[in-house]
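Visitor: Provide a 3D model corresponding to the input given below.
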Amino acid sequence: MKRRLFLSLATAISAWGLAPGTSRAADAPVFSFPSIDGGEYETAKWRGKPVLVVNTASLCGFSGQLTEMQALHEAYGPRGLVVLAVPSDDFHQELESAKEVSDYCQMEYGITLPMTDILPVAKGDVHPFYAWVRQQTGFVPKWNFNKVLIGPNGAVLGSWGSYTKPDGPQINALFTPYLDV
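Guide: Below is the predicted model of the structure:
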């Protein structure tokens, strides 16, 4: 009986396209992020793909992680991973304007991955995505280069602080099962 129940549950999970540990109740609403270069990023276009969202700051000691984020974008982007950089001045380590951030990140790190305009992520009137993550998980970025991984169905798969590298094994293990072969 237990085996049959397990198989029924596994069949239901598979039919819904859910990974173990996720739920439909946690599915993210659609969010819009202003692009640093103008225009918008609509998360609805990324459904079905894992999305790694990282709050960044150009002048932070962790800014070398931008190199790792770009490498993830180049290696796994063609297979379905979206890496989104969200510059923020919540911790007073970001340049003055979106243009300065864009120019600096392109010149210093060769950034071509999606990057938003400068947004609040932890303090004050935070972007709706970060308000939703807080509501769903209690996670609030405590510093720059905090990471949130969203699964293909829109559920939060995990969140990490600054010391966890974007290409770290704990993050890699969660997104790679969802990539195209």
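
Visitor: switch to C-alpha atoms for all contacts and neighbour counts from now on
Guide: Will do.

Visitor: in this protein, which spans are helices?
Guide: 2-16, 65-76, 98-109, 128-137, 169-175 (DSSP state H).

Visitor: what's near enough to touch the residue nearest the centre of the chain?
Guide: Centroid check for the chain by CA atoms, centre = their mean gives V53 as the closest residue, at 1.9 Å. By CA atoms under 8 Å, 6 or more residues apart in numbering, the contact set of V53 is V83, L84, A85, V86, K147, V148, L149, I150.

Visitor: And this one, please, so the two structures can be compared:
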Amino acid sequence: MSLSARLLVLLLSPLLAAVAAASEPDRSALFEHELGRLHSPEMVNLQERFQGQPLLIVNTASHCGYTDQFGGLEQLHQDYRERGLKVVGFPSHDFNQEADDEAETARVCFQNFGVTFDMFRPIGVRGDDAHPIFRELARQAAAPRWNFYKYVVDREGRVVAHFPSRVGPGSADLRGAIESIL
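Guide: Sure, this is the predicted structure:
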């Protein structure tokens, strides 16, 4: 290797290491939490439940124009759960469309749409009040711009694709991203 090539490697090594570190998922931000199930006293250790699993993470709202996507998300859960996919819903009031009462949120999810995938108590998904899970998702991809923003996360905790609200659960692109991590 020439002297100029060695100098270039020495100069770029710290930058390349920083870029590599920034692209690595922060598994503690994604998984080292205990969160309460929606409208339940049960607490869930996310590391035990989800680490090493392919995930579809969605921020949800009960009173949004996209709320009917719960049905499609449940269908994804049914279609892919035997292959290991975990669909995970996080209600949020960040866009002022979540019910003020957790019981109402649960009714919308569980009774109106028959949701059987994991739903948790409402958390912040944007800005300073964002839960560390959503800060990490934003770091890797983008912060949710609205309700029903979808993140496809591989077994290593890397966001491999993210989709805006208008991309429904039946989208071929979303399903293709899910297939890629199974």
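
Visitor: re the thing from before, what residue of the second structure takes the place of the residue nearest to the centre of the first structure?
Guide: The alignment partner of V53 of the first structure in the second structure, by TM-score structural alignment, is I57.

Visitor: Trace stretch 94-108 of the first structure over to the second structure and give me the residue numbers.
Guide: The aligned range for stretch 94-108 of the first structure in the second structure is 98-112, by TM-score structural alignment.

Visitor: who's in contact with D90 of the first structure?
Guide: So D90 of the first structure contacts P120, V121, A122, K123 (CA under 8 Å, 6+ apart).

Visitor: Quick one: buried ones out of those?
Guide: Neighbour-count burial (16 or more other CA atoms under 10 Å) is assigned, among those, to P120, V121, A122.

Visitor: Let's see which of those residues end up in strands.
Guide: Nothing among those maps onto strands, per DSSP state E.

Visitor: Could I get the contacts of D90 of the first structure in a markdown table, plus columns for distance to I13 of the first structure?
Guide: Output for the contacts of D90 of the first structure, formatted as a markdown table (distance: CA to CA, whole Å):
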| residue | distance to I13 of the first structure |
| --- | --- |
| P120 | 35 |
| V121 | 32 |
| A122 | 33 |
| K123 | 36 |
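
Visitor: Please list which of those residues are preserved in the second structure.
Guide: On the basis of both residues aligned by TM-score structural alignment, their matches' CA atoms under 8 Å, what survives of the contacts of D90 of the first structure in the second structure is P120, V121, A122.

Visitor: coming back round to it: of all the helices of the first structure, which one comes closest to G38 of the first structure?
Guide: helix 98-109 (9.8 Å; CA to CA).

Visitor: that older thread, tabulate the kept ones among the contacts of D90 of the first structure (a markdown table), appending distance to F129 of the first structure.
Guide: Compiled in a markdown table, those are given as follows (distance: CA to CA, whole Å):
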| residue | distance to F129 of the first structure |
| --- | --- |
| P120 | 10 |
| V121 | 8 |
| A122 | 11 |
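
Visitor: got the end-to-end distance for stretch 41-58 of the second structure?
Guide: End-to-end distance of stretch 41-58 of the second structure (CA to CA, to the nearest Å): 22 Å.

Visitor: So for that stretch, what gets flagged as buried?
Guide: Neighbour-count burial for stretch 41-58 of the second structure flags V44, Q47, F50, Q51, G52, Q53, P54, L55, L56, I57, V58 (criterion: 16+ other CA under 10 Å).

Visitor: re earlier: looking at the contacts of V53 of the first structure, spot the one nearest G64 of the first structure.
Guide: A85 (13.0 Å).

Visitor: burial count for the equivalent of the closest one over in the second structure?
Guide: The alignment partner of A85 of the first structure in the second structure, by TM-score structural alignment, is G89. Neighbour count of G89 of the second structure, defined by other CA atoms under 10 Å: 25.

Visitor: and G89 of the second structure, how far is that from M119 of the second structure?
Guide: Counting by CA to CA - G89 of the second structure and M119 of the second structure are separated by 5 Å.
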